[in-house]
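Participant: Here is a sequence with its predicted model. Questions after.
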Amino acid sequence: MGRVREVGMVCALVALMTLMTLAGCGPAEEQEAQAEVARPVAVLTVATEPLVLTSELPGRIEPVRVAEVRARVAGIVLEKRFEEGADVKAGDLLFQIDPAPLKAAVSRAEGELARAKAALYEAQARVKRYAPLVEIEAVSRQDFDSAMADLSAAQATTRTAQADLETARLNLGYASVKAPISGRIGRALVTEGALVGQGDATLMARIQQLDPVYVDFTQSATDALRLREALKAGNLSAGDSSALSIRVEGTEYESKGSLMFTDVAVDPGTGQVSLRGKFANPDGVLLPGMYVRVQAPQGMDDRATLVPQRAVQRTADGGALVLVVGEDSRAEVRAVKTGVMQGARWQISEGLKGGDQVIVGGLAGLQPGARVAPQQAQDQQVSRQ
């Protein structure tokens, strides 16, 4: 009986050790089995597409035309006939200067003209009488020559008087100060009762045409030269280089416009080239002096590679990495070189080729070398990422 009990205890001990061994090995085998399970990920197959390269440049709004409304005659301002900050049309009455002294000047000039015409009539009549008499020597040649000289002087005096009358009438018209251009008028710089035009042309108001408007901005001469070399080498195509867009800082306002010209000289102090764009402004949102960001085309890459921003990871030294589906359907790290951002996508200039499958979804916790089950991402999902 003792022998049987001893054999039973040994068997039980062996069974227990076997059970413990199986228990200790089970989790490791289970983890290894789980590690080999293919993880579903969303992938984007690399393909090329046209990409318009742009640069964001600082700019300022400038009015197309600016007119300074000035007093062209001296006098007292009797009335202001506009609302400050309103839109005015060319020819609208803005100020009324006291016309009384100017009307008196017109009357005086009319009197001088009438006197000159009377003298002219007398000189003409004298010459007309002397003309036949000088032929029969009833009047001396000297008297006739004097009559002709008096006629010429009377004609000159009449023309001078006529010009003085026209000047007086112009000055009377200038008493009604009108808008020289259509646009938005600012605040009045003079008030009723002010003496203007005394010695100089007093500035009374300023009108600015705000539709359309100009946007003046600058670009580095180095960037402009680099673009020209890329176009010459065929790495980029010109595309529509005159199309511009602007964004008002701190708002969602955007507007489309066109490039008018590029300056022919480089500022030696800043190394910048000046450019000017033209933008429609029917609502008057863009105001002179406003700071904007200009999106200026820098050519077109006809075979650009774009991947969602979230697919690109950065290293400590600033390098860019993406995960691609490698051999045996395993995640593989690929070093790439990024170009410009277009919305939520990075341009990849180096490191990817057509047909590569870039992992764009399911990246959380994904390690290089892990087995993956790629699923093609939908275009809408990719654009949101």
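Facilitator: Looks like it came in fine.
Participant: all contacts plus neighbour counts: C-alpha atoms, from now on.
Facilitator: OK.
Participant: And the helix or strand containing Ala156, what does it pack against?
Facilitator: Assigned by DSSP states H and E, Ala156 belongs to helix 141-174. Contacts defined by 3 or more Cα pairs under 8 Å, 6 or more residues apart in numbering; DSSP states H and E place helix 141-174 against helix 100-135.
Participant: quick check: angle from the helix it packs on to helix 141-174?
Facilitator: 160 degrees (axes from the mean of the first three to the mean of the last three Cα atoms, to 10 degrees).
Participant: So which other helices or strands are in contact with helix 100-135?
Facilitator: helix 141-174.
Participant: what's the following helix or strand after the helix it packs on?
Facilitator: strand 176-178.
Participant: how far is that next one from where the chain is centred?
Facilitator: Relative to the centre of its chain, strand 176-178 is centred 34 Å away, using Cα atoms, centre = their mean, to the nearest Å.
Participant: any idea how far Arg276 is from the residue positioned nearest the centre of the chain?
Facilitator: The chain has Val215 as the residue nearest its centroid, 4.1 Å off, counting by Cα atoms, centre = their mean. Plainly put, Val215 is 6 Å away from Arg276 if you go by Cα to Cα, to the nearest Å.
Participant: ditto for Leu306
Facilitator: 31 Å.
Participant: before we move on, what about Ile61?
Facilitator: Taken as Cα to Cα, the span from Ile61 to Arg276 is 10 Å.
Participant: any residues in contact with both of the two?
Facilitator: 214-216 (Cα atoms under 8 Å, 6 or more residues apart in numbering).
Participant: Sort out for me which of those residues are in helices.
Facilitator: For the shared contacts of Ile61 and Arg276, membership in helices holds for none, with DSSP state H as the criterion.
Participant: who touches stretch 106-116?
Facilitator: 154-155, 157-158, 161-162, 164-165, 168-169, 172.
Participant: can you give me the offset of that stretch from its chain's centre?
Facilitator: Using Cα atoms, centre = their mean, the offset of stretch 106-116 from its chain centre is 56 Å.
Participant: if I pick the residue nearest to the residue nearest to the centre of the chain when sequence neighbours are not counted, what's in contact with it?
Facilitator: Among residues not flanking Val215 along the chain, Ile61 sits closest, at 4.6 Å (Cα to Cα, 6 or more residues apart in numbering). Contact analysis of Ile61 by Cα under 8 Å, 6+ apart lists 213-216, 286-292.
Participant: let's bring in a second one:
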Amino acid sequence: MSTEAPKGPNIRELESLRIARAAQPKKPSRLVPAAITIVILAVVGAAGYVVYQKTLGRPPEVQTAIVSVKQAGQAGTVLTGSGYVITKHKYIVIGTKILGQIVAEPIEEGQRVKVGDLLARIDDRDYQAQLKQAYADRDLAAADLVLKRARADRMRTLYAQGVESKDSLDDAENQLSVAEANLKKSDGEIEFAKFNVSQTVITSPINGVVLQKYRELGDTINYGGEIQAGGGATDIAQLADLTDMRCEVDINESDIAKVKMGTPATVIPDAYPDDPFPAQVVKIYPEADRQKGTVKVEVRILQPDLKIIKPEMSAKVTFQSIMTNAATAPMVLVPKKAIVTDGSANSVWVVRGDTIHLAPITVGREYQDGVEVKNGLSGGEMVIVVPAATLKEGQEVTAVAS
């Protein structure tokens, strides 16, 4: 019996049993990511450099201003203040000294009046009657005086003849003196009655404007009556004299030395900021206000426009100082905040190009728009305003106009 060797597996069968592996992806080159990284780092570095140049690497910023120059004879501002428009005599309250009913009052607030214009008329019938009575009393007194004078003359003759006694003569002369006194009294009563009649017609004593009426047509003026609109018992109206318009302003005690009589000024009404008016100091009050620490000053408006300027309007007053034409050199002004003070020495930081340099100066009078520099600056220089204490000579800075 023959034996056959066992047949091995078929090659095709073995191939069918083999597990097929997925194709392995091809590994990318490492050069591309490296290039991208380099580009990103370059961009970030450039941006960082730009940011550094604009921040940490940039010279510090400083606020600067230009040194100004005022020519000889040009006005310089000393100080400014706020106040109110007034008149020379403040406000005039017109009234009467008698009582009665108002029968005419042809005025209104804001109306312009002239000297002698009628403001009000009071019923004068009772005062006219009193005047007539006074005239009649004087006539009686005059007649009585004639009688008493004749009697006294007779008594003197009779006494000289020894017919009448000394007592009779003294009595006659005494009656004559009483009659003369009664006549003078009657004349006084007539004057008083005339005055009362004159008070029934109230006229304007000034050229001005009616600010306020305290009474109306038909009102009765009496001492027990109600006071109208802030006026007194016999007040009729309040007037303002517009021939001398002024502005009243309170100045701090520390600044009053800068203002003198005749100091030029400019008045700018708050309601009309584009319409300044030239003015001049005409009054400095002799007493200061202890509580406010101020001194009252009045400036007269030289050319007021009455269509614009009105009493009690608020306004800003700028006081000025005029340099004389004798001054040969212009006045150099530097901002006060730019001055660095070290003991008695003063200096400023001047910006030249991109660097700063400390320049010693000699200062003069202080004005509203700067401090006078007598030596050290010629005008036009760029100086640092409110300089930091850490600044150094020759340091680079970035100038920024203030």
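Facilitator: Structure received. Only a predicted model underlies this, so the values are computations on that prediction, with no experimental measurement involved.
Participant: Pro278 of structure 2 -> structure 1?
Facilitator: Under the alignment (TM-score structural alignment), Pro278 of structure 2 maps onto Lys256 of structure 1.
Participant: Is that match in a helix, a strand, or coil?
Facilitator: Classification of Lys256 of structure 1 using DSSP: H, G, I helix; E, B strand; the rest coil returns strand.
Participant: so it touches Leu244, yeah?
Facilitator: Yes: Lys256 of structure 1 is within contact range of Leu244, at 5.9 Å (criterion: Cα atoms under 8 Å).
Participant: Who has more neighbours out of these two?
Facilitator: Leu244 (19 against 16; other Cα atoms under 10 Å).
Participant: Secondary structure element holding that one?
Facilitator: Using DSSP H and E, the element containing Leu244 of structure 1 is strand 243-248.
Participant: Check the mean deviation of that strand from structure 2.
Facilitator: By mean Cα distance after the TM-score superposition for structure 1, the fitted strand 243-248 of structure 1 averages 1.1 Å away from its aligned residues in structure 2.
Participant: Now for the closest residue to Lys258 of structure 2 other than its chain neighbours: which residues touch it?
Facilitator: Of all residues not flanking Lys258 of structure 2 in the chain, Val78 sits nearest, at 6.8 Å (Cα to Cα, 6+ apart). Counting by Cα under 8 Å, 6+ apart, Val78 of structure 2 makes contact with 258, 318-321, 366-369.
Participant: overlap between these and structure 1?
Facilitator: Counting by both residues aligned by TM-score structural alignment, their matches' Cα atoms under 8 Å, the contacts of Val78 of structure 2 that remain in contact in structure 1 are 318-321.
Participant: Would you format those residues as CSV with distance to Val373 of structure 2, secondary structure and neighbour count included?
Facilitator: Output for the kept ones among the contacts of Val78 of structure 2, formatted as CSV (distance: Cα to Cα, whole Å; DSSP: H, G, I helix; E, B strand; the rest coil; neighbours: other Cα atoms under 10 Å):
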residue, distance to Val373 of structure 2, secondary structure, neighbour count
Thr318, 22, strand, 21
Phe319, 20, strand, 26
Gln320, 18, strand, 22
Ser321, 16, strand, 19
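Participant: Out of those residues, the closest to Leu41 of structure 2 would be?
Facilitator: Thr318 (62.3 Å; Cα to Cα).
Participant: Residue in structure 1 paired with that closest one?
Facilitator: Aligned partner of Thr318 of structure 2 by TM-score structural alignment: Gln295.
Participant: So that match sits against Ile246, correct?
Facilitator: Yes: counting by Cα under 8 Å, Ile246 is a contact partner of Gln295 of structure 1 at 5.9 Å.
Participant: Could you give the number of residues near Thr341 of structure 2?
Facilitator: Counted with other Cα under 10 Å, Thr341 of structure 2 comes out at 11.
Participant: Correction: the previous question concerned Val333 of structure 1.
Facilitator: 16.
Participant: Leaving out the residues flanking it, which one is nearest to it?
Facilitator: Closest to Val333 of structure 1 by Cα to Cα, 6+ apart is Leu323, at 4.8 Å.
Participant: for the one you found, what are its contacts?
Facilitator: 311, 331-334, 358-359, 368 are the contacts of Leu323 of structure 1 under Cα under 8 Å, 6+ apart.
Participant: hmm, try it at 6 Å
Facilitator: Leu323 of structure 1 makes contact with 332-333, 359 under the criterion Cα atoms under 6 Å, 6 or more residues apart in numbering.
Participant: repeat for Gly85 of structure 1
Facilitator: 185-186.
Participant: and it, which of the three is it?
Facilitator: Here Gly85 of structure 1 is coil, with the state taken from three-state DSSP.
Participant: Not counting its neighbours along the chain, what's nearest the counterpart of it in structure 2?
Facilitator: Matched across to structure 2, Gly85 of structure 1 falls on Gly110, judged by TM-score structural alignment. Distances taken as Cα to Cα, 6+ apart place Val210 nearest to Gly110 of structure 2, at 5.1 Å, with adjacent residues excluded.
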